[in-house]
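[1] sequence and computational prediction follow.
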Amino acid sequence: MHDALSLLQQRHSAPSRQLGEPAPDAATLRALLEASIRVPDHGKLVPFRLIELRGDAKLRFGAQLAERAIRRDPNLADSKREKERNRYTYAPLVIVVIARLHDDAGIPEIEQKLCAGNVAYNLLLGTYALGFGAQWLTGWAAYDPEVAALLGLAKNECVIGFVHIGTPQTEIPDRDRPAVDDLLSQWQG
């Protein structure tokens, strides 16, 4: 039984700045995306969509985000400006996971966002299973209305995360994990 859980027991995020080429090729990415969208979906709403950022388009997106970060905070420290300028230069592929919310479906918004979040998590699991690395990032850009406009989001859409995907360029140590005994309780009624 433990062998069946080994992927979950070993999965960890790879910091985006430590990801480089190669990213999954087109066929592998297609298979990864097809697997990643197999998520619990109350009401079969498909409350998500994906945006691929790659190559020059990814770099242009990153440059526009850096410009937006500086407009948001003209006093941004030089080190943070540099971080913003370089954020999209490392991982060769970024998949933006978008929640597409349906107000009239009778399904709570949180359930729809969790469905989209499951897509992002499946991307993390799938990339790890394929031998790649990934990191799910949000940060200010996920909640900024100008970034939403830049991505062409509709009023009923929001960013769930930017999943940076590539090949780890160095060994990624695992972090300390919480103990199940510290998290699990039994309800006795």
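    Yes, it's here. Numbering: from 1, shown residues only.
[2] CA atoms for contacts and neighbours, from now on please.
    Fine.
[3] find the residue at the geometric middle of the chain.
    residue 163 (2.9 Å; C-alpha atoms, centre = their mean).
[4] I figured that residue was touching residue 95, is that so?
    Yes. The pair residue 163 / residue 95 is scored as a contact, 5.1 Å apart, by C-alpha atoms under 8 Å.
[5] got the buried residues for the one helix or strand residue 49 maps to?
    For residue 49, the host element (DSSP states H and E) is strand 48-54. For strand 48-54, the neighbour count (16 or more other C-alpha atoms under 10 Å) marks 48, 50, 53-54 as buried.
[6] how about the spatially closest residue to residue 170 that is not a sequence neighbour, what does it touch?
    Among residues not flanking residue 170 along the chain, residue 18 sits closest, at 6.8 Å (C-alpha to C-alpha, 6 or more residues apart in numbering). Neighbouring residues of residue 18 by C-alpha atoms under 8 Å, 6 or more residues apart in numbering: 90-91, 168-170.
[7] what about the nearest residue to residue 69 once chain neighbours are set aside, helix or strand, and which?
    Spatially, and ignoring its direct neighbours in sequence, residue 69 is nearest to residue 84 (7.2 Å; C-alpha to C-alpha, 6+ apart). Element membership for residue 84, per DSSP H and E: helix 78-86.
[8] what about versus this one:
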Amino acid sequence: MNDTLVLLRTRRSVAPAQLTGPGPTPEEVETLLTIAARVPDHGKLAPWRFIVIEGEGAARIGAVIAAAYAADHPEADEARLALERNRLAQAPLVVAVVSRAGPHVKIPEWEQVLSAGAAAMTLCVAANAMGFRTAWLTEWMAYDRRILDALGLTPGERLAGFVHVGRAAQTPPDRPRPELSAVVTRF
């Protein structure tokens, strides 16, 4: 089996709390985003974009996340608010993948949304190939307009998820996956 197939077969998500530094260098981030942008894209619409969240940026958006959570959950204690404040600050790098699918005469919206998902997955695979570990999560913040506004998303844009990138002491053990016979139909 070649290296690419081994990577695809063994890639596993790592919880953001288990991701540490050092994160990717600026050059590595540029390479990761360039690779993520090379996904299938019917019509060359680039129906996605990336928001790089790291360092002070993670603290700024963390304050918005904690405030939104506190407004919706007045009973939340400081420990829970700290968890929300640090949700995007655990990994050294977080990339928000934004789907900007829209009406098009030839390309259906669902194809554009799938392209954004492919960009997120390609980002995960590329980061793993560079020796990093990843977690692709949406979490409740991906649907909260206050947070989307703070990230600069327009009303037509949706968050395909946050890709957390960092180092991990080890790859988590393999989990059972569905039997292929349960998810494959042959004609």
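    Good, I have the coordinates. These numbers were taken from a predicted model, which means no experiment stands behind them.
[9] what TM-score do we get after superposing?
    After superposition, the two chains reach a TM-score (TM-score structural alignment, normalised by the length of the second structure) of 0.91; 187 aligned residues with a C-alpha RMSD of 1.8 Å.
[10] looking at the first structure, which helix is longest?
    Determined from DSSP state H, the single longest helix within the first structure is helix 109-129.
[11] that one vs the second structure - mean distance after superposition?
    Taken over the aligned residues, the distance from helix 109-129 of the first structure to the second structure averages 0.7 Å (mean C-alpha distance after the TM-score superposition for the first structure).
[12] now that helix: which residue numbers in the second structure?
    The alignment of helix 109-129 of the first structure onto the second structure (TM-score structural alignment) spans residues 109-129.
[13] next, the buried residues of that stretch.
    112-129.
[14] do stretch 78-97 of the second structure as well
    For stretch 78-97 of the second structure, by 16+ other C-alpha under 10 Å, it's 81, 84-97.
[15] now swap in stretch 96-105 of the first structure and tell me
    96-102.
[16] narrow the residues you listed to those in helices?
    Going by DSSP H, the helices hold none of the buried residues of stretch 96-105 of the first structure.
[17] just the ones of the residues you listed in strands?
    Counted as lying in strands by DSSP state E, out of the buried residues of stretch 96-105 of the first structure, are 96-100.
[18] residues contacting residue 141 of the first structure?
    Here residue 141 of the first structure is in contact with 65, 147 (C-alpha under 8 Å, 6+ apart).
[19] sec struct for it, please.
    Following DSSP: H, G, I helix; E, B strand; the rest coil, the label given to residue 141 of the first structure is helix.
[20] then residue 134 of the first structure?
    strand.
[21] buried set for the helix or strand encompassing residue 9 of the first structure?
    Using DSSP H and E, residue 9 of the first structure sits within helix 6-10. Judged by neighbour count (16+ other C-alpha under 10 Å), helix 6-10 of the first structure contains no buried residues.
[22] show me what it is packed against.
    helix 109-129 (3 or more C-alpha pairs under 8 Å, 6 or more residues apart in numbering; DSSP states H and E).
[23] quick check: longest strand of the second structure.
    strand 158-166.
[24] next SSE downstream of it?
    helix 180-183.
[25] what sits up against that following helix?
    Against helix 180-183 of the second structure from outside (C-alpha under 8 Å, 6+ apart): no residues.
[26] what's the matching range in the first structure for that helix?
    Going by TM-score structural alignment, helix 180-183 of the second structure sits over residues 180-183 in the first structure.
[27] and that stretch, how far from the second structure on average?
    In the superposition with the second structure, the average deviation recorded for stretch 180-183 of the first structure is 1.7 Å (mean C-alpha distance after the TM-score superposition for the first structure).
[28] what's the spacing between that stretch and its chain's center?
    27 Å (C-alpha atoms, centre = their mean, to the nearest Å).
[29] report the buried residues of it.
    Buried, per 16+ other C-alpha under 10 Å, within stretch 180-183 of the first structure: nothing.
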